[in-house]
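A.B. asks: Structure for this input, please:
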Amino acid sequence: MEFKLEVVAVPVTDVDRAKAFYDSLGWRFDADFTVDEDLRVVQFTPPGSGASIMIGKGITAGAPGSLQGLYLIVDDIIAAREDIAARGIEISEVWHDAKGIWHHEGEKDRVPGPDPERKTYASYASFTDPDGNGWFLQEITTRLPGRI
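C.D. replies: Modelled structure (predicted):
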């Protein structure tokens, strides 16, 4: 039996503002359905992703901006960061963790620049949507065994 992550509901305050933000990232716009005044569903899919995000009204009880730790996997952290910055999105500089395994909560032990050896899983950049939902770019060039 396979279980595939299909969609993540991202809590937002203003659906149209969030829609414009995710559209500006260059993500594929999938749908915008208004069922009634209490339910609106907007869906986007990042390029190359098998999973999508949903923003809207009446789709999650989560507080706007409360979703943290969303990862977008890229094979070139510098090019991906430049692409997002060129779209007018505020994004951190590329960084890696001082301990080299995984980054800490917040900005603790962040070292500027990509991992010096460009080890897979070790370089990051981060940005937030207008509500503060937190996204990471993570450079992965070789997957751990068993990962697709």
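A.B. asks: CA atoms for contacts and neighbours, from now on please.
C.D. replies: OK.
A.B. asks: residue contacts, I53?
C.D. replies: 7-10, 43-45 (C-alpha atoms under 8 Å, 6 or more residues apart in numbering).
A.B. asks: possible to save those residues as TSV with neighbour count and distance to S92?
C.D. replies: As requested, the contacts of I53 are arranged in TSV below (neighbours: other C-alpha atoms under 10 Å; distance: C-alpha to C-alpha, whole Å):
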residue	neighbour count	distance to S92
V7	14	25
V8	15	23
A9	18	24
V10	24	21
Q43	22	25
F44	21	23
T45	20	22
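A.B. asks: could these be laid out in a markdown table, adding distance to T120?
C.D. replies: A markdown table is the format used below for the contacts of I53 (distance: C-alpha to C-alpha, whole Å):
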| residue | distance to T120 |
| --- | --- |
| V7 | 26 |
| V8 | 25 |
| A9 | 28 |
| V10 | 27 |
| Q43 | 30 |
| F44 | 27 |
| T45 | 24 |
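A.B. asks: please give me the structure for this one as well, since I'd like to look at both together:
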Amino acid sequence: MDMKLEVIVLPVADVDRAEKFYAGLGWRLDADLGTDSLRVVQLTPPGSPCSIIFGSGVTTAAPGSVQGLHLIVTDVEAARAELADRGVEVSEVFHDEDGLFHHAGTTGRLSGPDPERHSYASFASFSDPDGNGWVLQEITTRLPGR
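C.D. replies: Next up is the predicted model:
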């Protein structure tokens, strides 16, 4: 049976501020429904089959507690530049000292893209206004079976 990840719930403190931030990234607003006690806002990144939802009454998680959300891009430097042009505070492009994946936080970061530009090995990171953490990951060639 297929199981498709379609929605990620983000905990935010200020729904309107979060909506403005994500819409400012160029993400499509799919829904803004409900009342003050239960409000659901859904946005989708360009080209993504998975959306984010946040609002009031949709999660008990602490605002900003979601980390390690990955946005896959074909050119991490161009994606980083686009975010910066939109006013987002985004890290420099980096690769990990171990070359396998990136460590949590900023541990093991080496400046610049992977020297050999291996797929899956170059990153940049940013956070939303609440501190939910996102990672841009450059993938140009998928692993077999993907």
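A.B. asks: export the contacts of I53 of the first structure to TSV and tack on secondary structure and distance to L25 of the first structure?
C.D. replies: Below are those laid out as TSV (DSSP: H, G, I helix; E, B strand; the rest coil; distance: C-alpha to C-alpha, whole Å):
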residue	secondary structure	distance to L25 of the first structure
V7	strand	17
V8	strand	17
A9	strand	17
V10	coil	15
Q43	strand	13
F44	strand	10
T45	strand	10
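A.B. asks: Tell me the one of these nearest I101 of the first structure?
C.D. replies: Nearest to I101 of the first structure among the contacts of I53 of the first structure, counting by C-alpha to C-alpha, is V8 at 25.9 Å.
A.B. asks: For the closest one, which residues are in contact?
C.D. replies: Neighbouring residues of V8 of the first structure by C-alpha under 8 Å, 6+ apart: 51-54.
A.B. asks: could you redo the last one with a cut-off of 7 Å?
C.D. replies: Taking C-alpha atoms under 7 Å, 6 or more residues apart in numbering as the criterion, V8 of the first structure is in contact with 52-54.
A.B. asks: Check G134 of the first structure too.
C.D. replies: Listed by C-alpha under 7 Å, 6+ apart, the contact set of G134 of the first structure reads 67-70, 127-128.
A.B. asks: Can you name the two of the residues you listed that sit furthest apart?
C.D. replies: Farthest-apart pair in those is L67 and F127; separation 12.4 Å (C-alpha to C-alpha).
A.B. asks: Strands along the second structure, start to end?
C.D. replies: Here the second structure has its strands, by DSSP state E, at 7-9, 28-34, 39-44, 51-56, 69-73, 94-96, 109-111, 123-127, 133-138.
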